[in-house]
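I'd like to go over a predicted model; first the sequence, then the structure.
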Amino acid sequence: MHEHVLFLPVASAFFFTEIKNGAFTKLFSGLVQKLWVKWELEGMVVLSLLLQFVLLLVGYCRKKQGKCSHYVAIFAWFSYVAADWVTTVALSALLKAKVKELTNELVVFWTPFLLLHLGGPSTISAYALTDNELWLRYFLGLVIQVGVAIYAYVKFGTNNALRYSAIPIFIAGIIKYGERIWILRDASYKQFSSSAFLSTGGNTLDTIQTSALTSNHRPQTFDEFLRDKNVMEEGKSFHKAYYLYKMYIPLFSELRLRIYRNLRDNFMLSHTISAEDAFKIVQIELGFLYDKLYTKSTVLQSVKGVILQSICLLSTFAAVITFSITVSNYDYPWDDICISYLLLGGAIFVDIYSTIAHALSDWTMCHLSIPSNSVHKFLGCSIASWLVHCKARKKGITSMAQHSLIDYCFKVKTSWWSSILSILDIEDFWGKFCYTSWVKVNPSLKNFIHSHLQEKFKRYQNIKDEAPREKIDKKYGEFDYELLTTMLKERGDHVLQGKGIVFKDEFKWSINDVEFSHSILLWHIATFLLFYDDRRRYSSSVLGLYCQISKLLSDYMMYLLLARPLMLPKGIGQVRIRDTQEEMIRFFGHVKSLNNNDVASALLHRQNEFPPSLIHSKSVLKDGCKLASMLKALVEELLWDPEEKWEMIANVWMEMLVFAASKCRWKHHETHLRHGGELLTHVALLMEHLGLTENIRIVQQLSAEGQPLKWDWEQHPQMSYYLA
């Protein structure tokens, strides 16, 4: 759907300019028509500048998680489309206007600003990934819009001095629009994936293998590389994240890697790293990926980009000087002069803001933390050290979404205006976003996730090491792909079996015998019921930390199923959610006085009172209550304390989260980076770096002599170094 957005501004702009004259003649009086003719272009130019400021703000805000992320996404979409529409309408109006209709000579000076606005601010280059694939259409738009702007420039330009004042803005506008196309093309799937295969020198696979035969030293570790570079302590995490981002470009491009076994440690995080540092590195790495796909930040990483940015800024300052000199010699209306200075000031502000934002970005931190000379070293010990220290306070992902299905059903479905939402067909949208809450991702949850992933990898290593040598895959050496795949398919069955539960006979129907979305709904309902039932019976100190973690993960997985279904394996989860909501309304009627504790108590103790299900109903409410009762009875039978029960439930949810992360394609992860990113994305990348992935296979090196391959961290983007 979004791929047609590019044609919307052009088509609607020409349609608008065609009908507006006739419509205004019939609908409005002569006075209104005169006011519209006088202020039409002024209003559009000012509105175009205002939309640039909005894009500048939302482009910065939409990479952050939180309760406002959905509203930011809406503003981003609207402003992204409206910005192109307004500038195109203004250029179309100029194209069709007659010289005698325009009494304002400053129009010739405003025209190139419209072209400058089409280039957009640095904080947003694409609204969605599909924009990157449409870079060729944007290039065609550049040709057309530049042609229209030049035509209007020549058509209405009577003041030669004013013409010359506008030339620097024309130069900056063409550069800005060209920058946008350059970034879109560079972030397209073909170019992005190809960037990992580019060779920057003569180090081909043959020459590297030759050097490997004569080399007796082991590959340089990353810590040794940073020590040789004299990298500041606060900047090491930025460098680690940057190099991991560069090495994992093939995975971000939906490609699979086969890595030489002796280089494996260079691609993975140490298993001794803390949860805080691991999530911090993953956050920085995803920040690099977001900037690459959705912003212009990467343009300033090259010398060409810095030169073009400098030309734009200098051109704008030159236009300010020449316009100030020119305008003093002519008697232009003061309001038009104010608009002209507003456009000039806005252009300078956007460029300066872009420069400062880049100077404070993670990209710059990588450069500042390496003192390459005495001047740089002095700067690094003062200003750079302070900047890096401020950036180093990142703690990884900060918030996660929550959605309680039963809570939502009871609050919204029984309200008087739910029928209105249903008629307007926005009930699902309201439920997904307006009733989604956000909570902080606390250190305890990060530690729990990180510890679970490390334990899973250790279990994989132990099973593999204990296997008979003849069963180890000869093609992949010490890497057992089938074993790892089997472990990643676990959805809670391993946890239950580890507790000594007869899994096959009692609980298999709730995990392995149903599709994944069905299993999420069953365990979500059971977790809700047990959570509020235990809160009524015990104090929070008795329930322990695992109770809170279970509820957080349960509501997060429910949020993914409801609002981000493409990130989960395919199923009919939306149908089951709808039918479950309907059955709950039938069970409770329109009672409005019950709280969550009362709802949980009623569902647990009145299961036999469920009304007969409809023939084609896919509701899981009754089965979810059954699962909760079975878990409750099991605890009483095994004489567990509440904390042990919640530890088991938390680990079941964690296995479901790991399963979902391993099955989600990176295209869907990247899509939701523009909404602030998801916890699932952070977990998926953390799994990649800890070795829990089907996308990477560890292979033996090709050298028959067994000499280690030479590893050059400076040349690491070359696929020949690590792609077998």
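Ah, there it is. Residues are numbered from 1 along each chain as shown.

Going by C-alpha atoms from here, please, whenever you check contacts or count neighbours.
Noted.

Identify, by residue count, the longest helix of the chain.
Assignment by DSSP state H gives helix 30-61 as the longest helix of the chain.

what's the offset of it from the middle of its chain?
Distance of helix 30-61 from the chain centroid (C-alpha atoms, centre = their mean, to the nearest Å) equals 30 Å.

For the helix or strand that comes right after that helix, which helices and strands make contact with it?
Where DSSP states H and E defines the elements, the next helix or strand beyond helix 30-61 is helix 69-96. Counting contacts by 3 or more C-alpha pairs under 8 Å, 6 or more residues apart in numbering; DSSP states H and E, helix 69-96 is packed against helix 7-27, helix 30-61, helix 107-119, helix 135-156.

ok so, going back, just the angle between the longest helix of the chain and helix 107-119, please?
Angle, helix 30-61 to helix 107-119, by axes from the mean of the first three to the mean of the last three C-alpha atoms, to 10 degrees: 30 degrees.

Alongside the first one, take a look at this:
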Amino acid sequence: MGLVEWWKLRWDSWGLRVVVLISLGLQILLIFLAPLRKRVSTAWITIPIWSAYLLADYIAIFAVGLISYSQGCNISGPFADPTLLAFWAPFLLVHLGGPDTITAFSLEDNELWLRHFLGLGVQCWAVGYAFIQSFPNHKLWIPTVLMLLAGLIKYTERTRALYLASSRKFEDSLLEDPDPGPNYAKFMDEYFSKKNAKLPTSIQMIPEPSKSNKTTNEAEQGLSDLEVVQTAHKYYLIFRGLIADLIFSSAQRNESRDYFLKQTARNAFQIVEVELNFFYEILYTKAKVMQGKYLGYPLRVISFSLTCAALVLFYLVEKKKFHEFDIVVSYTLLVGAIALDLIASLMILYSDWTAVALTKSDTPNWFIEKLQCLLNVKRKRWPENPKPKWFSLKKIMQIVRLRWSESLSQYNLINYCLHPRMGWWEKTIGLFGLTIILDGIKYVNTEDFNSHLRDFIFKELKMKSDLADDLETAKEIFSARGDWILQHEGCINLLDWISKVEFDESLIVWHIATDLCYYSNHSKDEDDDTKLNRELSKVLSDYLLYLLIMESPMLSPIAGKKEQEKKLQEDYEILKVACESILKVNTEVPPITVKGDRSKSVLFDACRLVKELQKLERKQIWMIISKVWVELMSYAAGNCKVDAHTAYLSKGGQLLTLVWLLMAHLGLSDKFQIREGNARAKLIVSK
């Protein structure tokens, strides 16, 4: 027997069985790994999930095709009975429905819901064809029909989840019926009839009563974890319109702004984290479908019951004619389907959605109270201690409780220029367009998002929100990219490096200036506040440059990068020495005067900025730099496309996205209407 014949025989014997089991294995992998997407930003997690997501559909479709072909040609291999093949086919429909934890890998997948709808029809036809071919001697026709119904429910759930998360449908679902207000024609007829009757008549505008805010002491007392989740869900229902680029009313702005101004930084960021978690789940999982009152939980109970009934019926059927291994495969598929349903149900029961639903009523009955106790809805939802540095069980448990990665990627331009790609293998990788991946491994580091940075960002945003009583001022602050804080602090001499250059150029100038100050303007006599501002400035500087270079969908492409590389590669070998040497260059004349417009280098512009900064006191230098970086980040967050923010929810999240949503809650956004539209006209007739 030749090698080809040997492999063909093995494939005919075991190929279909292996493919079916691989399909089940991919479902198990996805249900556990997919939730990590919102918590971990590393490629070591993203790539396996991406691979499993794509393979799960391909493998299931391939297996359905194999079964249909085997049934049509009466080929089932040495072991498998045609009846069992027909019984296995509906399980592949269940697998095509996918786990609850992932329906879309990216936002673009939601737009392909029509393709999945077509696939639903085609795959149901293929499974039905395999089922019909097994007649008239089909011992398992009842459990097969039950599994076919369960598979149809699962696949329909996924298709509907994709449809509801598609951009057009999502936007339509948020649009409320228009409020026409009073009947204008009838109102004016009545008004003129009174006037013609010589009655003293006037029209008075009655403003809509403002909603009272019952949150006076939250900032002093703090919020429990459950209260954070409840508040986040409340504002999620309002601010999910940000995803659809909707405009919000002044009343909504005032209510949200008043509430968040009274919160601590910890509570404010926790609320935003949970809110973004709700955004993630309606866009990338079956959460929207599962939360439906009439089609969510009832259909899940029905599909689970059908699978359990199929297991019982399969157990009762005479199986002497079936091969032992095929019986094991059948039981594995049945138990696997039931186990996946149970795991998905537990995830739903312990989710934030369920916690909100169980605590929505002010007067819960005894059954709701028992459920609250059983599900421990008041449990701690955030880890108390920082993440351990080393991989361990404790670190895994910490990661599971995170709402986003809580890490900031760091990319330093001068460090990159001093350590260029020189190896032949690095150049070879570049030929295949994989340079960005290589740079991510070689030049990108991560820093934890600590409480000092969180408190500092919130303090700055809160200060600006306090000053933004009216929408015109709010929009002025929202559109500032460093110039507002410089004017506020009286540093008018530094405005040239903000207002007279493009955003990406000013970001690079301030990044290089921050590095020059960080490594050359350092003293052991600095007080704690100065040291803290120094470190925070460095972290934000490297983070925003990472976004500019490595995450182009979020920020504009970098400019003038090549000339900076050449200059630094030629002259400097050690980072600190490089910074000190650059500062010795005389920069009295602006570089553009000498080099002209052709040069895109900003290196010596950064030197001139540093020398202006050095005219300030040491403490003031880092105070100004840190505040400028927060404003630059705020500008980037507000001007980043909404699609980019939501896309990165499935990649570990970004601090930039948290700042974007927090700014909207604090009223620092361009998504609020300026004119008040809630007043009502009332006809007043004097006696």
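Looks like it arrived, so ask away. Every value quoted in this text rests on a predicted model; they were computed, and no experiment measured them.

rewinding a little: do you know which of the helices and strands packed on helix 69-96 of structure 1 lies nearest His524 of structure 1?
The minimum distance between His524 of structure 1 and the helices and strands packed on helix 69-96 of structure 1 falls on helix 30-61, with 31.5 Å, by C-alpha to C-alpha.

quick one on the thing from earlier: want to throw the helices and strands packed on helix 69-96 of structure 1 into a markdown table with distance to Trp430 of structure 1 and mean neighbour count?
Below are these laid out as a markdown table (distance: least, C-alpha to C-alpha, whole Å; neighbours: other C-alpha atoms under 10 Å):
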| stretch | distance to Trp430 of structure 1 | mean neighbour count |
| --- | --- | --- |
| helix 7-27 | 26 | 14 |
| helix 30-61 | 22 | 18 |
| helix 107-119 | 33 | 24 |
| helix 135-156 | 34 | 17 |
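
need these in CSV with distance to Leu561 of structure 1, can you?
Output for the helices and strands packed on helix 69-96 of structure 1, formatted as CSV (distance: least, C-alpha to C-alpha, whole Å):
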stretch, distance to Leu561 of structure 1
helix 7-27, 32
helix 30-61, 25
helix 107-119, 37
helix 135-156, 33
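
Looking at the alignment, what corresponds to Lys432 of structure 1 in structure 2?
Using TM-score structural alignment as the criterion, Lys432 of structure 1 maps onto Gly440 of structure 2.

quick one: what helix or strand has its match in it?
helix 435-443.

For that helix, give me every contacting residue.
Helix 435-443 of structure 2 is contacted by residues Tyr411, Asn412, Asn415, Tyr416, Glu426, Ile429, Met550 when judged by C-alpha atoms under 8 Å, 6 or more residues apart in numbering.

give the contact list for the fifth one.
Taking C-alpha under 8 Å, 6+ apart, we find Glu426 of structure 2 in contact with Thr435, Leu438.

Can you show me the helices along the stretch 101-250 of structure 2?
Secondary structure of the stretch 101-250 of structure 2 (DSSP state H, counting those that start in this stretch): helices at 107-110, 113-133, 141-165, 167-174, 184-196, 218-221, 225-239, 250-261.

who wins for proximity to Ile399 of structure 2 among these?
So among the helices of the stretch 101-250 of structure 2, helix 225-239 is nearest, using C-alpha to C-alpha, at 17.1 Å.

mean per-residue distance, that closest one to structure 1?
Using mean C-alpha distance after the TM-score superposition for structure 1, helix 225-239 of structure 2 ends up 1.7 Å from its aligned counterpart in structure 1, as a mean over the superposed pairs.

So which bits of that helix are buried?
Asp225, Leu226, Glu227, Val228, Val229, Gln230, Thr231, Ala232, His233, Tyr235, Tyr236, Phe239 (16 or more other C-alpha atoms under 10 Å).

go on, stretch 319-328 of structure 2?
In terms of neighbour count (16+ other C-alpha under 10 Å), stretch 319-328 of structure 2 has its buried residues at Asp326, Ile327.

Please apply the same query to stretch 546-556 of structure 2.
Within stretch 546-556 of structure 2, the residues scored as buried using 16+ other C-alpha under 10 Å are Tyr546, Leu547, Leu548, Ile549, Met550, Glu551, Pro553, Met554, Leu555, Ser556.

Assumed the last one was part of a helix.
No: assessed with DSSP: H, G, I helix; E, B strand; the rest coil, Ser556 of structure 2 is coil; it does not lie in a helix.

which element is the nearest residue to it once chain neighbours are set aside on?
Leaving aside its sequence neighbours, Ser556 of structure 2 sits nearest to Leu548 (C-alpha to C-alpha, 6 or more residues apart in numbering; 6.0 Å). Using DSSP H and E, Leu548 of structure 2 falls within helix 528-550.

Mind reading off the mean deviation between that helix and structure 1?
Its match in structure 1 and helix 528-550 of structure 2 itself, once the structures are fitted together, sit a mean 1.5 Å apart by mean C-alpha distance after the TM-score superposition for structure 1.

Tell me the counterpart residues of the longest helix of structure 1 in structure 2, please.
With TM-score structural alignment as the criterion, helix 30-61 of structure 1 aligns to 5-36.

ok, now stretch 125-143 of structure 1?
Matched against structure 2 by TM-score structural alignment, stretch 125-143 of structure 1 falls on residues 103-121.

The helices of the stretch 101-250 of structure 2 into JSON lines, with extra columns for distance to Glu573 of structure 2?
Converted to JSON lines, the helices of the stretch 101-250 of structure 2 look like this (distance: least, C-alpha to C-alpha, whole Å):
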{"stretch": "helix 107-110", "distance to Glu573 of structure 2": "44"}
{"stretch": "helix 113-133", "distance to Glu573 of structure 2": "54"}
{"stretch": "helix 141-165", "distance to Glu573 of structure 2": "51"}
{"stretch": "helix 167-174", "distance to Glu573 of structure 2": "50"}
{"stretch": "helix 184-196", "distance to Glu573 of structure 2": "77"}
{"stretch": "helix 218-221", "distance to Glu573 of structure 2": "50"}
{"stretch": "helix 225-239", "distance to Glu573 of structure 2": "50"}
{"stretch": "helix 250-261", "distance to Glu573 of structure 2": "48"}
